[in-house]
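Enquirer: Below is the sequence, then the predicted model.
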Amino acid sequence: MADTIKGDLKRLNLNMLYSLDAILNSRTLTEAGQRVLLTQAAMSIALRKLRGQLHDDIVQYHAGEHRFTPLADALRPQVRQFLWEAHRLFNLSVSFDPATEERSIRIAAPEYLETMFVSKLVRSLRVIAPRVTVHLVRWAAAAPGSVFERAGADLMVVPAPLIDDRMESAYLFDDQIACIAWTDNGVVGDALSSRTYLDHPHAIVEDGDVGAYVSDRRHATLLARRRIVASAGGLSALPLLLIETDLVATTSMWLAQHFASLLPVRVLGSPFGQDDISIHAQWQKHRSGDPLIQWIIGELRRISMILPHRGKNGGSAIGINTIYGKDKR
């Protein structure tokens, strides 16, 4: 059987591999066809050919459900990596000219980094690399490294505790943890100790709470002991839960400053001190030679270096006045 498969694989062309990749990463043949701009009928023909050449069903569809074979599950990451390698081979370049080259990059990051940092990169690229398109892809805290296979990400920006050891990594800058409350919250003072932090009721973001980004055991314990009475579906709703209430929220220092500049909330001294959370860029090892990847990493570092506030380890933490060009002094 192995010899037969090996012989038949010689007849697979690149277009069939694109069809196979689409099938392996889709729930239906219609969805797979949309990925490669083929009709469902054409995808059915492609699936039939692939089944014959691989001597495997690959996937079974029944009553709206789909089930991949073990061979399909094993092929999925390898086919995706092969296609990335083929794309890199046929688009090989040893340099990158931001002013003239037309390229595309897909970046994955937690929502707060997407809001406060990657968005600044987009604005910068519109000036110095106008022909580079940036696509922000959905990020999952439970399996951050999956964005490379699942969403075709080229680069991932993550806090250190979520680094995927299988990927290449580069330090970018530091962030810190901060607390915020409604401006007229008379119950909360200007700063919170560990005891008063636990005494107050808290609001959190349901998916993307800052607790996922903390590696210090003491801080993780403190966050785990919060008395949570409200949760938001996204970051934009978090400060709204605080207004006209006695609630406290814990978030990134960047976001705390951002919220305080726009809404009636204030930044509090927190029991987390000045401990930094380092932020890193990650990419697949086989993409290390791509000049666009390296140029984007360099641009991320450049942006972080011109931001005024720095963490104790020398990495920069962003200030809202810098991002929006405001001076509130």
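Expert: Arrived safely.
Enquirer: When you work out contacts or count neighbours from here on, use the C-alpha atoms and nothing else.
Expert: Will do.
Enquirer: For residue 296, pull up the helix or strand it's in.
Expert: Under the criterion of DSSP states H and E, residue 296 resides in helix 291-306.
Enquirer: Can you name the element that comes right after that helix?
Expert: strand 309-310.
Enquirer: picking that back up, show me what the helix holding residue 296 is packed against.
Expert: helix 119-128, strand 168-182, strand 316-317 (3 or more CA pairs under 8 Å, 6 or more residues apart in numbering; DSSP states H and E).
Enquirer: Show me what the last one is packed up against.
Expert: Taking 3+ CA pairs under 8 Å, 6+ apart as the contact definition, the neighbouring helices and strands of strand 316-317 are strand 168-182, helix 291-306, strand 309-310.
Enquirer: Structure two is appended below for comparative analysis:
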Amino acid sequence: MIENINEIDFRKADLNLLPVFSALLKERSVTRAAGRLYLGQPAVSAALMRLREMFKDELFLRTANGMEPTARALELAEQLGPALEIIHREMYGTPRFDPATAERSFRLGMPDSIEVALSPSLIERIQREAPGVRVAIRLAGHERGAKLLDNQEIDLGVSRFTDVASWHRQENLYREGYVCLFDGARLGIPSPIGLEDYLALPHLLMSFSGGFEGVVDEALARRNLRRRVLLSTTRFSALPFILKEADAIATLPASMARRCAEAFKLTLSPAPLEIETFTVSMLWHARHDRDPGHIWLREAVKSIVRVEANPSIDDTHRVQGT
């Protein structure tokens, strides 16, 4: 808030040095930064000396590959970059985003469980409202989403996130639980499945790390029970194909499981034990906070989630954990 700003502190610093810092960070060269700023090389060198004094750090070190930023410089870039972009946008205007005429690409990061649940409706929304927009979806779970944002490899993440920094913006979307998916006709087991049948069947597991344990095993351990995991895969979307051919069961996020049950004619059942739910949220970098196109994208995702991800009253009654 502006009430927390001490104007006297700003009088002690030359804020005109910040564009020099930004240019050096982008160019990694005093000569190229000078060209970018239409300044002489001596002026940029002098500005760098003053930046070092202001931040009490070398900021950029000469190497065989050019001027490499220090850890402090990278930290400043994360903190100051969004602020400089906001100032620039407010001073020089923001391009208007009209979805009907806009031609733009967005990069989304999400696990394929969410991709399966949301992307069909997202594509329908884009075709209807924004025919010039296209979307690239990258696999991004809770451990990689923030890093992909910081590396500018995605514009928006939709997942469960655990590593959130001060320069990230986050908005919760819904609580997600788990349900069981299996081929009831093949196995001769109706829904809801009982705990005895659940433990007797071999299990399929999705694990980003490629391990053989997950939240189900944690829930079972609290009751001194164990299951047998027959197969572990890094993609949720492989599981329904396997379930059509194997005598096995999988425990999946409810929103994806409902889609798979409809598409593959599989049996959906509440899990016969309590499994901890989790929050799915949107995560984006502060640099996109007021970008009109990004705002449109976030609103589109939210409106789709209200229809696709949230269970109906009947589903809430039948499905544990949602």
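Expert: Cool, the structure landed. Just so we're clear, the structure is a prediction, and the values are computed from it rather than from any experiment.
Enquirer: rewinding a little: what are the buried residues along the helix holding residue 296 of structure 1?
Expert: For helix 291-306 of structure 1, burial by neighbour count (16 or more other CA atoms under 10 Å) applies to 291-294, 296-297, 300-301, 303-305.
Enquirer: Then stretch 69-76 of structure 1?
Expert: Of the residues in stretch 69-76 of structure 1, those buried (16+ other CA under 10 Å) are 72, 75-76.
Enquirer: Out of those, which sit inside helices?
Expert: 72, 75-76 (DSSP state H).
Enquirer: with the buried residues of helix 291-306 of structure 1 in mind, which one is nearest to residue 202 of structure 1?
Expert: Distance to residue 202 of structure 1 across those (CA to CA) is lowest for residue 304, with 30.8 Å.
Enquirer: Mind checking the helices and strands packed on strand 316-317 of structure 1 for the one nearest to residue 90 of structure 1?
Expert: It's helix 291-306; of those, that one is closest to residue 90 of structure 1 (CA to CA) at 14.2 Å.
Enquirer: in the superposition, what's the average offset of the closest one relative to structure 2?
Expert: Compared with structure 2 after fitting, helix 291-306 of structure 1 deviates on average by 2.6 Å (mean CA distance after the TM-score superposition for structure 1).
Enquirer: how far off strand 168-182 does that helix point, in degrees?
Expert: 40 degrees (axes from the mean of the first three to the mean of the last three CA atoms, to 10 degrees).
Enquirer: Might you report the residue contacts of the nearest residue to residue 299 of structure 1 once chain neighbours are set aside?
Expert: Closest residue to residue 299 of structure 1 apart from its sequence neighbours, by CA to CA, 6 or more residues apart in numbering: residue 121 at 7.6 Å. Each residue near residue 121 of structure 1 by CA atoms under 8 Å, 6 or more residues apart in numbering is listed here: 299-300, 303.
Enquirer: thinking again about what came up before, redo the buried residues of helix 291-306 of structure 1 as a markdown table? Include distance to residue 148 of structure 1.
Expert: What follows is the buried residues of helix 291-306 of structure 1, written out as a markdown table (distance: CA to CA, whole Å):
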| residue | distance to residue 148 of structure 1 |
| --- | --- |
| 291 | 18 |
| 292 | 16 |
| 293 | 14 |
| 294 | 17 |
| 296 | 17 |
| 297 | 17 |
| 300 | 19 |
| 301 | 22 |
| 303 | 24 |
| 304 | 24 |
| 305 | 27 |
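Enquirer: now, among those residues, which is nearest to residue 267 of structure 1?
Expert: So of the buried residues of helix 291-306 of structure 1, ranked by how close each gets to residue 267 of structure 1 (CA to CA), first place is residue 304, at 22.0 Å.
Enquirer: So what's the residue count around the spatially closest residue to that closest one that is not a sequence neighbour?
Expert: Leaving aside its chain neighbours, residue 304 of structure 1 sits nearest to residue 316 (5.8 Å; criterion: CA to CA, 6+ apart). By other CA atoms under 10 Å, 23 other residues sit near residue 316 of structure 1.
Enquirer: Quick check: residue 41 of structure 2 touching residue 29?
Expert: No - with contacts counted by CA atoms under 8 Å, residue 41 of structure 2 stays clear of residue 29, the gap being 10.0 Å.
Enquirer: Name the residues contacting each of those two.
Expert: Contacts common to residue 41 of structure 2 and residue 29, judged by CA under 8 Å, 6+ apart, are absent.
Enquirer: Show the subsequent helix or strand relative to whichever strand or helix holds residue 221 of structure 1.
Expert: Using DSSP H and E, residue 221 of structure 1 falls within helix 217-224. Counting by DSSP H and E, the next helix or strand C-terminal to helix 217-224 of structure 1 is strand 227-232.
Enquirer: Buried residues, that following strand. List them.
Expert: Per 16+ other CA under 10 Å, strand 227-232 of structure 1 contains these buried residues: 228, 230-232.
Enquirer: Check stretch 58-72 of structure 2 too.
Expert: For stretch 58-72 of structure 2, by 16+ other CA under 10 Å, it's 58-60, 67-69.
Enquirer: Redo these as TSV? Include distance to residue 249 of structure 2 and secondary structure.
Expert: Listed next are the buried residues of stretch 58-72 of structure 2 as TSV, based on distance: CA to CA, whole Å; DSSP: H, G, I helix; E, B strand; the rest coil:
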residue	distance to residue 249 of structure 2	secondary structure
58	57	coil
59	55	coil
60	55	strand
67	55	strand
68	52	strand
69	51	strand
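Enquirer: Start from the N-terminal end of structure 1 and give the helices.
Expert: Using DSSP H, helices in structure 1 cover 2-9, 14-24, 29-36, 40-54, 70-90, 111-113, 119-128, 147-150, 194-199, 217-224, 253-262, 291-306, 320-324.
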